[in-house]
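**Q** sequence first, predicted model second:
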Amino acid sequence: MTDIMTDLTAVHAPAISEATPLGELCTRTLAMPADTNQNGDIFGGWLLSQMDIGGGVFASKLAKSRTVTVAIDAMNFRKPVFVGDLVSVHATLVRIGKTSITVHLEAWVMRRKEKQFILVTDGKFTYVAIDDQGLPREIPQAGRPATA
């Protein structure tokens, strides 16, 4: 029985003990009826796209250029989002590479009858800086000159 319990807990998302959002606020939007799935809850794909938009805003600001999403890792859908929830996406820098930026994103909601934010989703997104031709470009970093 212990092995089964160990296996079950390994599948679940890691616990997050923060009671307030971490990182920089990137986007905030209202979940609307058009964003629902067949069960009447907000569609997970809509929430993922809001996170990607927020992460893209954050990454582009750091890269000082356009960025594209190249990977989404460890998405954790923790709680449902409902119509009328105010959804906020917060970003924290994980790492900056030569051309890529990895960001930890959290989606939090404020429900109409609640007084505190609730963490609903988090994940790690990776973006690559691109030039006007859509090719990867080096990200300028302190102490490292940008190459043309």
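**A** Great, that's in hand.

**Q** could you use CA atoms for every contact and neighbour count after this?
**A** Fine.

**Q** how deep is Asn37 tucked in, by neighbour count?
**A** For Asn37, the neighbour count with other Cα atoms under 10 Å is 13.

**Q** I'd say it and Trp46 touch.
**A** No. Assessed by Cα atoms under 8 Å, Asn37 is found out of contact with Trp46, at 9.5 Å.

**Q** do you know how far the closest residue to Gly97 other than its chain neighbours is from Gly23?
**A** In this structure, Gly97 finds its nearest non-sequential neighbour in Ile139, 7.7 Å apart by Cα to Cα, 6 or more residues apart in numbering. Ile139 is 21 Å from Gly23, where distance means Cα to Cα, to the nearest Å.

**Q** check it against this one:
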Amino acid sequence: MSANSSAPHSPAPAAPPSDKELVLKVIPMPADTNGNGDIFGGWVMAQVDLAGSVIPARIIKGRMATVAVKEFVFKQPVRVGDILSFYSSVTRIGRTSITVDVEVFAESFRDQGKFAKVTEALLTYVAIDDQGKPKEIPR
């Protein structure tokens, strides 16, 4: 398929999760493509990191750092012009860290309302002080 194809993403459409918060929407552009004309996986990973940080930032109310990413699986390619929706929820709050689950869904710009899940990841963020040392999360 070409980068501008409007064909369905997958045979089994998915519905965005109702138990997670929509934290980011973005449309990838041609500058974000790999050699195959699909969106570069590293670009998607960077967006997932940004989306994953939204809810922890509310809780930490200060500096934080990404310390772990688990189970990053790309289920299908993302195409130029797709609308990507990033949904997140907190799965764990520790003394200094917060783990979130981020799910990413794509919908064609031309055929909106039909979603396909493209990836999901668990990310852990640690609250840090001005010297970059872990600090306790305010309760």
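**A** Nice, I can see it. Since the model is a prediction, treat every value here as computed from it, not as a measurement.

**Q** let me see the TM-score of these two.
**A** Once superposed, chain against chain, the TM-score is 0.84 (TM-score structural alignment, normalised by the length of the second structure); 125 aligned residues with a Cα RMSD of 1.5 Å.

**Q** which one of Ile139 and Gly23 of the first structure has more residues nearby?
**A** More crowded of Ile139 of the first structure and Gly23, by other Cα under 10 Å: Ile139, with 23 against 14.

**Q** ok, that one touching Ala63?
**A** Yes. Using Cα under 8 Å, Ile139 of the first structure is in contact with Ala63, at 5.4 Å.

**Q** what's the overlap in contacts for those two?
**A** By Cα atoms under 8 Å, 6 or more residues apart in numbering, Ile139 of the first structure and Ala63 have these common neighbours: Ala129.

**Q** with the first structure superposed, average distance for the lengthiest strand in the second structure?
**A** Taking DSSP state E as the criterion, the second structure has its longest strand at strand 115-127. Here strand 115-127 of the second structure, set against the first structure after superposition, deviates by a mean of 0.7 Å using mean Cα distance after the TM-score superposition for the first structure.

**Q** so that strand aligns onto which residues of the first structure?
**A** Using TM-score structural alignment, strand 115-127 of the second structure lines up with residues 117-129 of the first structure.

**Q** Ile59 of the second structure pairs with which position in the first structure?
**A** By TM-score structural alignment, Ile59 of the second structure lines up with Leu62.

**Q** neighbours around its match, how many?
**A** 17.

**Q** other SSEs contacting the helix or strand harbouring it?
**A** Assigned by DSSP states H and E, Leu62 of the first structure belongs to helix 44-63. Applying 3 or more Cα pairs under 8 Å, 6 or more residues apart in numbering; DSSP states H and E, one finds that helix 44-63 of the first structure contacts strand 24-30, strand 66-77, strand 86-96, strand 100-110, strand 118-130.

**Q** give me the angle between the fourth one and strand 86-96.
**A** Per axes from the mean of the first three to the mean of the last three Cα atoms, to 10 degrees, the angle that strand 100-110 of the first structure makes with strand 86-96 is 160 degrees.

**Q** strand 100-110 of the first structure against the second structure, how far on average?
**A** Relative to the second structure, strand 100-110 of the first structure is 0.7 Å off (mean Cα distance after the TM-score superposition for the first structure).

**Q** next one: that strand to chain centre, how far?
**A** 3 Å (Cα atoms, centre = their mean, to the nearest Å).

**Q** quick check: buried residues in it?
**A** 100-110 (16 or more other Cα atoms under 10 Å).

**Q** which residues sit in contact with the residue nearest the centre of the first structure?
**A** Computing the C-alpha centroid of the first structure and ranking residues by Cα atoms, centre = their mean puts Leu105 first, at 3.0 Å. For Leu105 of the first structure, the contact set (Cα under 8 Å, 6+ apart) comprises 51, 55, 89-92, 122-125.

**Q** same question, Ala15 of the second structure
**A** 114-116.
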